[in-house]
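Participant: predicted structure and sequence below. I'll ask about it afterward.
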Amino acid sequence: MSSYEVELPDLAAMESFAGRIAERLRAGDALALSGSLGTGKTTLARFILRFLGQSGEIPSPTFTIVELYEALRIPAVHADFYRLETPDELEEIGLDDYRQGAVLLAEWPERAGGFTHESGCLSVTLDFTEEGRVASVEGNSDWLERLP
């Protein structure tokens, strides 16, 4: 696994970063979005969904846990695992069924047991800085070759 950081001083920078990720997503990929409350996980996911072709509302999946977007360039599953007590609850939710042929945008992935063991996982951890935010990006060599 290799890693690097991306400075995100404003929403325009976050949108540009999301565009670079969205252009390179493939069916079966997982984007693990970590960071404390308010760092921009949902905002980044919304930008990515827009780049994939979502034109309508993009609600936060905080209470529904999973939101599906099937009519995009690549179908997408936007999940927020904040409310999970244990990773075993994923089976009850049926996450694997939703993921067939789709990309997964996973907020709070650590509460779902993580996805870094998957070959198509890109981990992005958002954090606050004095200048805005920073994204710590970590992925396998395949992902890092895709992302400039």
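Facilitator: That came through fine.
Participant: contacts, neighbours, all on C-alpha from now
Facilitator: Fine.
Participant: which residues in the chain form strands?
Facilitator: Ranges of strands in the chain, per DSSP state E, are 2-8, 30-34, 66-69, 76-80, 103-107, 121-129, 132-139.
Participant: kindly list the longest helix within the protein.
Facilitator: helix 11-24 (DSSP state H).
Participant: list the buried residues in it.
Facilitator: Within helix 11-24, the residues scored as buried using 16 or more other C-alpha atoms under 10 Å are 14-15, 17-22.
Participant: now do stretch 51-67
Facilitator: 51-54, 58, 60-62, 65-67.
Participant: make TSV out of these and add distance to Thr42.
Facilitator: Below are the buried residues of stretch 51-67 laid out as TSV (distance: C-alpha to C-alpha, whole Å):
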residue	distance to Thr42
Phe51	14
Leu52	15
Gly53	17
Gln54	14
Ile58	10
Ser60	7
Pro61	9
Thr62	9
Ile65	12
Val66	13
Glu67	12
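Participant: second structure for comparison follows:
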Amino acid sequence: MDQMAPLCIFLPSEEATTALGAWFAKRAQIGDTLLLSGPIGAGKSHFARAFIRARLGRAEDVPSPSFTLVQTYQADVEIWHSDLYRLSHPDEVLELGLEEAFSTAICLVEWPDRLGKFVPKQAIWIGFASKAEGRMAEIRFTDRGALRADLVEDWVR
């Protein structure tokens, strides 16, 4: 399926980024992969922490997987949070088990450019960039048209 037009959402505060993470957490399904891109400090990890805590339904310590590369959480479904910044070659994705997790869990992937040919075809891309006192999230879907429509209804003004 061709990619749908991207949605741009201004997030004026950390609370808004938390709310967006929680919004996605309530709607994500097994097999969903959210690819989180942007420079260091743009909000990728903040979004992932908010997503994981909302899906778990509790305040949980959610460390950055910068050094472990992958952290997993058991909610109603398994959640994989990965930070691929330190990967030197896309084939290392196989060693992490991510390729299988893309179909059996919900995956949040920071630095998705490191995936190379292993990018899931139906992934949801969320790019973060600083803007004014907040950040801008550009969200691209290749599937899940109903989810995109819900996002437009709830967030795009």
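Facilitator: It's in. What you are looking at is a predicted structure, and each value in this text was computed from that prediction instead of being measured.
Participant: superposed, what's their TM-score?
Facilitator: TM-score of the superposed chains, computed with TM-score structural alignment, normalised by the length of the first structure, equals 0.90; 146 aligned residues with a C-alpha RMSD of 1.8 Å.
Participant: before we move on, back to that, just the buried residues of helix 11-24 of the first structure now: which is nearest Phe128 of the first structure?
Facilitator: Met14 (12.8 Å; C-alpha to C-alpha).
Participant: quick one: the residue most central in space within the second structure from Thr72 of the second structure, how far?
Facilitator: The second structure has Leu34 as the residue nearest its centroid, 3.4 Å off, counting by C-alpha atoms, centre = their mean. When distance is defined by C-alpha to C-alpha, to the nearest Å, Leu34 of the second structure is 15 Å away from Thr72 of the second structure.
Participant: in the first structure, what sits opposite Glu60 of the second structure in the alignment?
Facilitator: Alignment note (TM-score structural alignment): Glu60 of the second structure maps to Gly56 of the first structure.
Participant: what do you get for Ile106 of the second structure?
Facilitator: By TM-score structural alignment, Ile106 of the second structure lines up with Val103.
Participant: run a quick neighbour tally on that match.
Facilitator: 23 (other C-alpha atoms under 10 Å).
Participant: so it makes contact with Arg26?
Facilitator: Yes: at 6.7 Å, Val103 of the first structure counts as touching Arg26 under the criterion of C-alpha atoms under 8 Å.
Participant: and Ala32 of the first structure? What does it align with in the second structure?
Facilitator: Ala32 of the first structure maps onto Leu35 in the second structure, by TM-score structural alignment.
Participant: was I right to think its match contacts Arg114?
Facilitator: No: the pair Leu35 of the second structure / Arg114 is not scored as a contact, 10.8 Å apart, by C-alpha under 8 Å.
Participant: who's more crowded, those two?
Facilitator: Leu35 (24 against 21).
Participant: distance of Arg53 of the second structure relative to Pro63 of the second structure?
Facilitator: Going from Arg53 of the second structure to Pro63 of the second structure by C-alpha to C-alpha gives 12 Å.
Participant: go on, Phe141 of the second structure?
Facilitator: Here Phe141 of the second structure is placed at a distance of 27 Å from Pro63 of the second structure (C-alpha to C-alpha).
Participant: same thing with Leu151 of the second structure?
Facilitator: Counting by C-alpha to C-alpha, the separation of Leu151 of the second structure from Pro63 of the second structure is 27 Å.
Participant: swap in Arg148 of the second structure?
Facilitator: 29 Å.
Participant: list the contacts of the match of Ala32 of the first structure.
Facilitator: 108-112, 123-126 (C-alpha atoms under 8 Å, 6 or more residues apart in numbering).
Participant: repeat that with 10 Å
Facilitator: Applying C-alpha atoms under 10 Å, 6 or more residues apart in numbering to Leu35 of the second structure gives the contacts 44, 82, 107-113, 115, 119-120, 123-127, 139-140.
Participant: could you do Lys41 of the first structure as well?
Facilitator: Lys41 of the first structure touches 32-35, 80, 105-108, 124-127, counting by C-alpha under 10 Å, 6+ apart.
Participant: that one matches what in the second structure?
Facilitator: Using TM-score structural alignment, Lys41 of the first structure lines up with Lys44 in the second structure.
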